[in-house]
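Engineer: please find the sequence and the predicted model below.
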Amino acid sequence: MIRLVLADDQVLLRQGLRMILEAADDMDVVGEADDGAGAVALAVEQGPDVILMDVRMPEVDGLEATSRIRALMPDGPRILILTTFDLDEYVYASLRAGASGFLLKDTLTADLLSGIRAVARGDAIVAPQVTRRLIERHIGSAGDPLPRSESDLRELTEREREVLGLVARGLSNAEIAGRLFLAEGTVKGHVSRILAKLDLRDRVQAVILAYECGLVRPG
């Protein structure tokens, strides 16, 4: 069973999510919080596998809550940000704080469930069209220097750099395999080595690093 905590200040949204999630045979909601402080407390008390975290909440928002949970529990629950995107300006910062990805609040039920399962098994959820817009907003804007340089990628082979660039553009392993004429298992191996060499937790951090280093550019 995937044990979940819901953190959102909208009661109706939490109720709707609980109904959807508990209808799945492999999911169990073990707690609800209406702000970030409550989410942190439940993370410590319940030790869930995944926390569905809203960004904008009173007192302690999702960004701060994510940062606190990662500090208290580095190997603790995976955090999946739920956002309305156009209103939430802190999603990119949340990913840097340690979230494993994000989904839009109007995502289809099947995509939500598959996303939670992916995050629970250690993968990351990166919505390509949203990633591009967030990166454009937060990285490499005029007069804003990139925090990393391409030299940070020096340990990667040419093939690994090519794979990382495609990961940063939001392609799945299967799509990368088709693009590069490789077996999907080979691509998975490349991704694993990239994460290990760069000391990254998941694909989300890989996307961020690729943009920060200038391997791929916004737009």
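Structural biologist: Good, I have the coordinates. Numbers count the residues shown, from 1 in each chain.

Engineer: switch to C-alpha atoms for all contacts and neighbour counts from now on
Structural biologist: OK.

Engineer: please identify the buried residues of the helix of greatest length in the chain?
Structural biologist: In terms of residue count, the longest helix belonging to the chain (DSSP state H) is helix 184-197. Neighbour-count burial for helix 184-197, counted by 16 or more other C-alpha atoms under 10 Å, picks out 184, 187-188, 190-191, 194-195.

Engineer: need these in JSON lines with distance to Val119, can you?
Structural biologist: Shown next, in JSON lines, are the buried residues of helix 184-197 (distance: C-alpha to C-alpha, whole Å):
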{"residue": "Glu184", "distance to Val119": "19"}
{"residue": "Val187", "distance to Val119": "19"}
{"residue": "Lys188", "distance to Val119": "16"}
{"residue": "His190", "distance to Val119": "20"}
{"residue": "Val191", "distance to Val119": "16"}
{"residue": "Ile194", "distance to Val119": "19"}
{"residue": "Leu195", "distance to Val119": "16"}
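
Engineer: can you show me the strands along this protein?
Structural biologist: In the chain, the strands defined using DSSP state E lie at 2-7, 27-33, 50-54, 78-83, 101-104.

Engineer: distance to His138 and mean neighbour count added to the ones you listed, as JSON lines?
Structural biologist: Below are the strands of the chain laid out as JSON lines (distance: least, C-alpha to C-alpha, whole Å; neighbours: other C-alpha atoms under 10 Å):
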{"stretch": "strand 2-7", "distance to His138": "25", "mean neighbour count": "24"}
{"stretch": "strand 27-33", "distance to His138": "29", "mean neighbour count": "18"}
{"stretch": "strand 50-54", "distance to His138": "19", "mean neighbour count": "27"}
{"stretch": "strand 78-83", "distance to His138": "16", "mean neighbour count": "26"}
{"stretch": "strand 101-104", "distance to His138": "16", "mean neighbour count": "23"}
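
Engineer: okay, these in TSV with distance to Leu21 next?
Structural biologist: TSV is the format used below for those (distance: least, C-alpha to C-alpha, whole Å):
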stretch	distance to Leu21
strand 2-7	9
strand 27-33	6
strand 50-54	11
strand 78-83	14
strand 101-104	15
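
Engineer: for Gly62, which of the ones you listed is the nearest?
Structural biologist: Gly62 lies closest to strand 50-54 among the strands of the chain, at 5.7 Å (C-alpha to C-alpha).

Engineer: and the helices in the chain?
Structural biologist: Using DSSP H, the helices of the chain run over 11-22, 36-46, 62-72, 91-97, 109-120, 128-138, 158-168, 173-180, 184-197, 203-212.

Engineer: dropping in the other structure now:
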Amino acid sequence: IDPKKMRVLIVDDEEVAAEHARIVLDEAGIKADICLDGRSALKMLEVQYTKHEPYNLVLLDWKMPEMDGIECAEEIRKLFRKETTIIILTSFNWDEIMDKAMHIGVDSFLAKPLFASDVISEFERIARKNNMLMLRERKRADLNGKHILLAEDVFINAEIMKELLKIKGMITDHAENGKIAVEMFSESQIGYYDAVLMDVRMPEMDGLEATAEIRSLGRPDAEKVPIIAMTANAFDEDVQLSLQVGMNAHLSKPVEAERLYHTLEELIWDAEQTNLHLRGYNNAEK
């Protein structure tokens, strides 16, 4: 496993211990973020998941106020994919919590203080044991011929996006604001659009409102179509809001071509596996 591909979240209420762990991992080339309590950890996991950059590994301190490591691990397992590895950190004897921790889905335990070599070897052991998908590439759709609805009010931005989409053979319909995007989606055949790229800040109706409108249309494709937020304001609150209205991912402007393609390929693949074969449904309607 390449340490540079690992994304780690360290959760410890003792700031000095958390910072020490981050430095130790950083020296080994592992990118790590820190937070000081379980609730913040869940928010950070949600944000990264929405940005399509999920944490591969969460290192959780056992003894924390309000929400301890075991309770936090239980919430993580309820909310996020099995691919996120959870390791409990403790300077105590973990025998008393081992059974409960394993039952709720904790993968392993490590003693404090932390050593990068221990983290890497334990992570590799768990990955082998679980035959993990975590660092394998997710399956992706072929973008050629896919229909994309692009909601973007700035003309030059829309032209750039259309060119980027055209490179991969995608067919783009452009809506100048959220209101027009909702109308275009409503008037399209069921299953016509493979994904929606939605600028967040637009006149008439912003991207958040437009997404909520599309999701509430009552059509089977309106529930399943991937909707991707695009905004120059990539603050965590924006990501949280986009998630709440039913967006699937979040891209920061200016949009990087490879990240755009990667996100579309993964989300369209996922949608194709879970949808109702909508084009067939549409033909049956005729």
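Structural biologist: Perfect, thanks for sending it. Nothing here was measured: the structure is a model prediction, and the numbers come from that model.

Engineer: identify whichever of the strands of the first structure lies nearest to Arg203 of the first structure.
Structural biologist: Ranking the strands of the first structure by their distance to Arg203 of the first structure (criterion: C-alpha to C-alpha) puts strand 101-104 first, at 8.8 Å.

Engineer: residues in the second structure aligned with that closest one?
Structural biologist: The aligned range for strand 101-104 of the first structure in the second structure is 249-252, by TM-score structural alignment.

Engineer: what's that stretch in contact with?
Structural biologist: 49-52, 227-234, 239, 242-243, 259-260, 263 (C-alpha atoms under 8 Å, 6 or more residues apart in numbering).

Engineer: mark which of these are buried, thanks.
Structural biologist: Buried residues within those, defined by neighbour count using 16+ other C-alpha under 10 Å: 49-52, 227-231, 239, 242-243, 260, 263.

Engineer: tell me the residues of the first structure aligned with the helix or strand containing Ile126 of the second structure.
Structural biologist: If you go by DSSP states H and E, Ile126 of the second structure is part of helix 116-130. Under TM-score structural alignment, helix 116-130 of the second structure corresponds to no residues of the first structure.

Engineer: quick one: list the elements packing against that helix.
Structural biologist: Under the contact definition 3 or more C-alpha pairs under 8 Å, 6 or more residues apart in numbering; DSSP states H and E, helix 116-130 of the second structure sits against strand 108-111.

Engineer: aligned partner of Ile81 of the first structure in the second structure?
Structural biologist: For Ile81 of the first structure, the residue aligned by TM-score structural alignment is Ala229.

Engineer: contacting residues for that match?
Structural biologist: Contacts for Ala229 of the second structure (C-alpha under 8 Å, 6+ apart) come out as 197-200, 207, 242, 247-251.

Engineer: which single one of those residues is nearest to Phe155 of the second structure?
Structural biologist: Asp199 (12.2 Å).

Engineer: that closest one and Ala181 of the second structure, how far apart?
Structural biologist: Distance, Asp199 of the second structure to Ala181 of the second structure, using C-alpha to C-alpha, to the nearest Å: 11 Å.

Engineer: residues bridging contact with the two, i.e. touching both?
Structural biologist: Jointly contacting Asp199 of the second structure and Ala181 under the rule C-alpha under 8 Å, 6+ apart are Ala151.

Engineer: what is the nearest of the buried ones among the contacts of stretch 249-252 of the second structure to Ile171 of the second structure?
Structural biologist: Ile171 of the second structure has its nearest neighbour among those in Leu260, at 14.9 Å by C-alpha to C-alpha.

Engineer: distance of the closest residue in space to the closest one that isn't next to it in sequence relative to Asp206 of the second structure?
Structural biologist: Closest residue in space to Leu260 of the second structure, ignoring its immediate chain neighbours: Leu251 at 7.4 Å, by C-alpha to C-alpha, 6 or more residues apart in numbering. In this view, Leu251 of the second structure and Asp206 of the second structure are 16 Å apart by C-alpha to C-alpha.

Engineer: for Ser108 of the second structure, same thing?
Structural biologist: 44 Å.

Engineer: about what we covered before: what's the spacing between the match of Ile81 of the first structure and Leu59 of the second structure?
Structural biologist: Separation of Ala229 of the second structure from Leu59 of the second structure (C-alpha to C-alpha): 29 Å.

Engineer: ok, Asp236 of the second structure next?
Structural biologist: Distance of Asp236 of the second structure to Leu59 of the second structure, computed by C-alpha to C-alpha: 21 Å.

Engineer: so between those two, which is more surrounded?
Structural biologist: A side-by-side neighbour count of Asp236 of the second structure and Leu59, using other C-alpha atoms under 10 Å, places Leu59 first with 25 against 15.

Engineer: surely the more buried one forms part of a strand?
Structural biologist: Yes. Assessed with DSSP: H, G, I helix; E, B strand; the rest coil, Leu59 of the second structure lies in a strand.

Engineer: what sits against it?
Structural biologist: So Leu59 of the second structure contacts 8-11, 86-89 (C-alpha under 8 Å, 6+ apart).

Engineer: still on that earlier bit, using TSV, lay out the helices of the first structure together with distance to Asp28 of the first structure.
Structural biologist: Supplementary listing: the helices of the first structure in TSV, determined by distance: least, C-alpha to C-alpha, whole Å:
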stretch	distance to Asp28 of the first structure
helix 11-22	6
helix 36-46	12
helix 62-72	20
helix 91-97	25
helix 109-120	12
helix 128-138	28
helix 158-168	31
helix 173-180	29
helix 184-197	30
helix 203-212	25
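
Engineer: export the contacts of Leu59 of the second structure to CSV and tack on distance to Arg219 of the second structure, neighbour count and secondary structure?
Structural biologist: Output for the contacts of Leu59 of the second structure, formatted as CSV (distance: C-alpha to C-alpha, whole Å; neighbours: other C-alpha atoms under 10 Å; DSSP: H, G, I helix; E, B strand; the rest coil):
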residue, distance to Arg219 of the second structure, neighbour count, secondary structure
Val8, 39, 21, strand
Leu9, 38, 23, strand
Ile10, 41, 24, strand
Val11, 41, 29, strand
Ile86, 38, 24, strand
Ile87, 42, 26, strand
Ile88, 44, 24, strand
Leu89, 47, 24, strand
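
Engineer: ok, back up a step: the helices of the first structure: which one's closest to Ile2 of the first structure?
Structural biologist: That would be helix 109-120 among the helices of the first structure, by C-alpha to C-alpha, at 7.1 Å.

Engineer: mean shift between that closest one and the second structure?
Structural biologist: Average distance, helix 109-120 of the first structure versus aligned residues of the second structure after superposition (mean C-alpha distance after the TM-score superposition for the first structure): 1.2 Å.
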